[in-house]
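In: pasting the structure only:
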């Protein structure tokens, strides 16, 4: 039986927003799980006597797998359906987080938070939002991708202050149980409401008027699709420019600020709950910036949007080491400017990838997203190593800021108004 009702007309918009809402909640909970380690770093050090490098190594594994799963996730969604992959991913999050309450050794954390949670979040990465947007929306894709991308900031906004409060009032184990319960709740919503493609509900993609405008789902070997997607990408200059700039994007966002901002703030005398709240406020500006970026992506040259996004982020990171130790005005300035483009880079990057690779952009974007998360893993572990060597994060933030300025130079070299270079990979 059709969960949306047998009397639903193909022109109704309700189904699109149900699917978008379930996808948003999935990405939100996944973002909440990903944000958890930033709150747990110092409690884990205090509970087990681990140093910063030992705690951040599993997080680097997590971030790397989060990215490397991207191209496979896109291919698996094409082969087995979006809904099934979402259920598997959320189940992995529930299992990994709940079992981590029992961990005693560093290798336990590496397996649970590094591998199990890394695989779960990887299957619900930004690739999920891109695939859902491309399948369900012919129009307003930029806005939808912006909304899905903003789910990360929304998850951060909701969960970070909550997790910090739970940690300070109860224990870090209580935090992982909350994340596990949230994952299980969303699994039930996905089972009940999610559909793989518009045809399953008897509708066309939003904005489509003819069936000929619908992309057919090809039953190909997902591993072949992934390899062929990479092969097609590496032959394109634009792929390397997108992957290189997105590597820096990951390095300067969830790998750096998402992992190290709270410990950095605590070391400068800012209580953990307040530090988490500041990171959540960054999330508020991120929501506004990312949705605005989606709107702008539908109207402006994505290359120049990325130029300004990376430049603004670079200058804000160069400011941070000095802002956090000085007046509150400098810190507020950082929160506003950095927050506005935390992940505002995603909608224009997805657009440029779609322009270059057409129907195969889902798998190719998966590889570009993998580059993003390898950058994040580099910053998560590298920041821990540099902290162990120098005792602070100043050099880490300065290097990240300069890298963003390099990314600004890379994105303007992407060709304008690309015609898709790949039409069929398998």
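Out: Alright, I've got the coordinates. Fair warning: this is a prediction, and the values are worked out from it, not measured in the lab.

In: contacts and neighbour counts: CA atoms only from here.
Out: Will do.

In: tell me how far stretch 223-240 is from the chain's mean position?
Out: Taking C-alpha atoms, centre = their mean, to the nearest Å, one finds the center of stretch 223-240 at 21 Å from the center of the full chain.

In: buried residues in it?
Out: Neighbour counts over stretch 223-240 (16 or more other C-alpha atoms under 10 Å) mark 225-230, 232-233, 238-240 as buried.

In: for stretch 79-96, same thing?
Out: 79, 81-87, 89-96.

In: related to what we said a few turns ago, go through the buried residues of stretch 223-240 and flag which are in helices.
Out: 225-230, 232-233, 238-240 (DSSP state H).

In: List the residues that contact residue 184.
Out: With contact taken as C-alpha atoms under 8 Å, 6 or more residues apart in numbering, residue 184 is in contact with 90-91, 94.

In: Swap in 10 Å and give it another go.
Out: Taking C-alpha atoms under 10 Å, 6 or more residues apart in numbering, we find residue 184 in contact with 29, 87, 90-95.

In: immediately after the lengthiest helix in the chain, which helix or strand?
Out: The longest helix of the chain (DSSP H) is helix 14-48. Of the helices and strands lying after helix 14-48 in sequence (DSSP states H and E), the nearest is helix 52-80.

In: what is the orientation angle of that following helix with helix 14-48?
Out: Counting by axes from the mean of the first three to the mean of the last three C-alpha atoms, to 10 degrees, helix 52-80 points 160 degrees away from the direction of helix 14-48.

In: elements contacting the helix or strand just after helix 52-80?
Out: The element immediately downstream of helix 52-80 (helix or strand, assigned by DSSP H and E) is helix 82-99. Packed against helix 82-99 by the contact rule (3 or more C-alpha pairs under 10 Å, 6 or more residues apart in numbering; DSSP states H and E) you find helix 14-48, helix 52-80, helix 106-109, helix 117-123, helix 126-136, helix 172-193.

In: Alongside the first one, take a look at this:
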């Protein structure tokens, strides 16, 4: 397929569609935080029960990601992503008829969690790696801010709609949005620049591969083979461990429970949702800036600062609630700038240490640990709230974990470990490669 000259490089078209997908999917996944209080009121379910569905969703979202990346490497990004969006649409259409806790767990924990996981993390990493040479760090930073942007766009609107017309109307709006995004994805998203007769943005002749890599074989065994390959290296486990803590301190705790925690302090749901949206605004700045910094400074040093500062902000959050508007405003700015700033340097470390051929699957496994952390804290924070009547212990625990993550980042090797080939083979990946 050859395109005529255009003033806009097609890499930016793919980037725009990818960003739209990431924003919408992130916004859809944030719905449980808005629906927790309405479900508690209408059905009488306690927060631990509702948190279980959110926990299952976060767990499956992360664990399915590597297999989604492996499938996309074989059948294509466009096919995989469009199919996942259509399954999410089915889940949204069914949601208004739920009436039992297990309905919520199966539908939102299972169906939506699995289908969202088919696009988890790897999509932005793969698009940035394949379609950009110049501006790759900045593009990665913008993609990484998709969770914040999704909250920015969806949360205040969904909270207001839920407050005025009910949660069923809110899920209907989400279904309509997905119904619009899916055909746009099919029309404009492409796997490689060569699919449209182009090259990656900012590339030279030396950057163009002689042959486009296309892994063969079973995608599920391919994902497992990649995990086996990288599991021998300490760097992978350090990235996975720190990202576990990243998930616990963001999506699992703040993304799931901030609205409920704010309600405990007398803050209305719509106001609390707006707080999350403002966190999203500052994260757009922070994560895009993190991408810029990742192009210029050592990634592991950036991670040390990010985790350390996040830990301090979470430890101080109970005092911020007590301080009122000024204290919460300071937390929103400070924490928001750090929300997912960890993603660009983590992706850079994964690509530098293990190569770009399978960076999507490698990062998807790292992201799986992120979602394990998110799932664990999403449930644990709800259980602690039921047991003790507040979220203080959850905030302090997550803050302490972030300090641990800051220490772990200093143990990441400076030099790359190995480069993974695009096609899974039975022979050793790199002659002489040694586990770190």
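Out: On my side now, so go ahead. Note that the coordinates shown come from a computational prediction; the quantities given were computed from them, not determined experimentally.

In: Mind putting the ones in helices among the buried residues of stretch 223-240 of structure 1 into JSON lines with distance to residue 67 of structure 1?
Out: Formatted as JSON lines, these follow (distance: C-alpha to C-alpha, whole Å):
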{"residue": "225", "distance to residue 67 of structure 1": "17"}
{"residue": "226", "distance to residue 67 of structure 1": "13"}
{"residue": "227", "distance to residue 67 of structure 1": "15"}
{"residue": "228", "distance to residue 67 of structure 1": "18"}
{"residue": "229", "distance to residue 67 of structure 1": "15"}
{"residue": "230", "distance to residue 67 of structure 1": "14"}
{"residue": "232", "distance to residue 67 of structure 1": "19"}
{"residue": "233", "distance to residue 67 of structure 1": "16"}
{"residue": "238", "distance to residue 67 of structure 1": "19"}
{"residue": "239", "distance to residue 67 of structure 1": "16"}
{"residue": "240", "distance to residue 67 of structure 1": "16"}
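
In: ok, those residues vs residue 251 of structure 1, which is closest?
Out: Comparing those against residue 251 of structure 1 with C-alpha to C-alpha places residue 240 closest, at 16.3 Å.

In: So which residue is dead centre in structure 2?
Out: Nearest to the geometric centre of structure 2 sits residue 121, at 5.3 Å (C-alpha atoms, centre = their mean).

In: Return the residue of structure 1 aligned against that residue.
Out: In structure 1, the residue matched to residue 121 of structure 2 (TM-score structural alignment) is residue 126.

In: try residue 224 of structure 2
Out: That one, residue 224 of structure 2, aligns with residue 227 by TM-score structural alignment.

In: And residue 159 of structure 2, what's its match in structure 1?
Out: Under the alignment (TM-score structural alignment), residue 159 of structure 2 maps onto residue 164 of structure 1.

In: could you measure residue 53 of structure 2 against residue 113 of structure 2, distance?
Out: Distance, residue 53 of structure 2 to residue 113 of structure 2, using C-alpha to C-alpha, to the nearest Å: 9 Å.

In: joint contacts of those two?
Out: Residues touching both residue 53 of structure 2 and residue 113 by C-alpha under 10 Å, 6+ apart: 59, 105-107.

In: tell me which of those residues is nearest to residue 192 of structure 2?
Out: Distances from residue 192 of structure 2 to those, taken by C-alpha to C-alpha, are shortest for residue 59, at 30.0 Å.

In: Residue 251 is in contact with the closest one, correct?
Out: No - using C-alpha atoms under 10 Å, residue 59 of structure 2 is not in contact with residue 251; the gap is 11.2 Å.

In: Please enumerate the shared neighbours of the two.
Out: By C-alpha under 10 Å, 6+ apart, the residues touching both residue 59 of structure 2 and residue 251 are 370-371, 373-375, 378.

In: quick check, nearest of these to residue 293 of structure 2?
Out: Nearest to residue 293 of structure 2 among those, counting by C-alpha to C-alpha, is residue 370 at 22.1 Å.

In: corresponding residue for that closest one in structure 1?
Out: Superposed on structure 1 with TM-score structural alignment, residue 370 of structure 2 falls opposite residue 372.

In: For its match, pull up the helix or strand it's in.
Out: If you go by DSSP H and E, residue 372 of structure 1 is part of helix 361-390.

In: mean deviation of that helix from structure 2?
Out: Helix 361-390 of structure 1, aligned to structure 2 and superposed, deviates on average by 0.8 Å (mean C-alpha distance after the TM-score superposition for structure 1).

In: what about that helix, distance to the chain center?
Out: Put simply, helix 361-390 of structure 1 sits 12 Å off its chain's centre (C-alpha atoms, centre = their mean).

In: Which stretch of structure 2 lines up against the helix or strand following it?
Out: As assigned by DSSP H and E, the chain's next helix or strand after helix 361-390 of structure 1 is helix 394-411. Against structure 2, the aligned range for helix 394-411 of structure 1 is residues 392-409 (TM-score structural alignment).

In: Flag every buried residue along that stretch.
Out: By 16+ other C-alpha under 10 Å, the buried positions in stretch 392-409 of structure 2 come out as 392, 394-409.

In: Mean deviation, it versus structure 1?
Out: Looks like 0.3 Å for stretch 392-409 of structure 2 (mean C-alpha distance after the TM-score superposition for structure 1).

In: how long is stretch 94-103 of structure 2 from one end to the other?
Out: Distance across stretch 94-103 of structure 2, first residue to last, is 10 Å (C-alpha to C-alpha).

In: can you state the direction angle for the helix holding residue 372 of structure 1 and helix 126-136?
Out: Helix 361-390 of structure 1 runs at 160 degrees relative to helix 126-136, counting by the same axes, to 10 degrees.

In: elements contacting helix 361-390 of structure 1?
Out: Other helices and strands packing on helix 361-390 of structure 1, by 3+ C-alpha pairs under 10 Å, 6+ apart, are helix 52-80, helix 117-123, helix 126-136, helix 222-234, helix 237-251, helix 257-267, helix 346-357, helix 394-411.

In: Tell me if I'm right that residue 237 of structure 1 and residue 413 touch.
Out: Yes - here residue 237 of structure 1 reaches residue 413: they are 9.3 Å apart, a contact under C-alpha under 10 Å.
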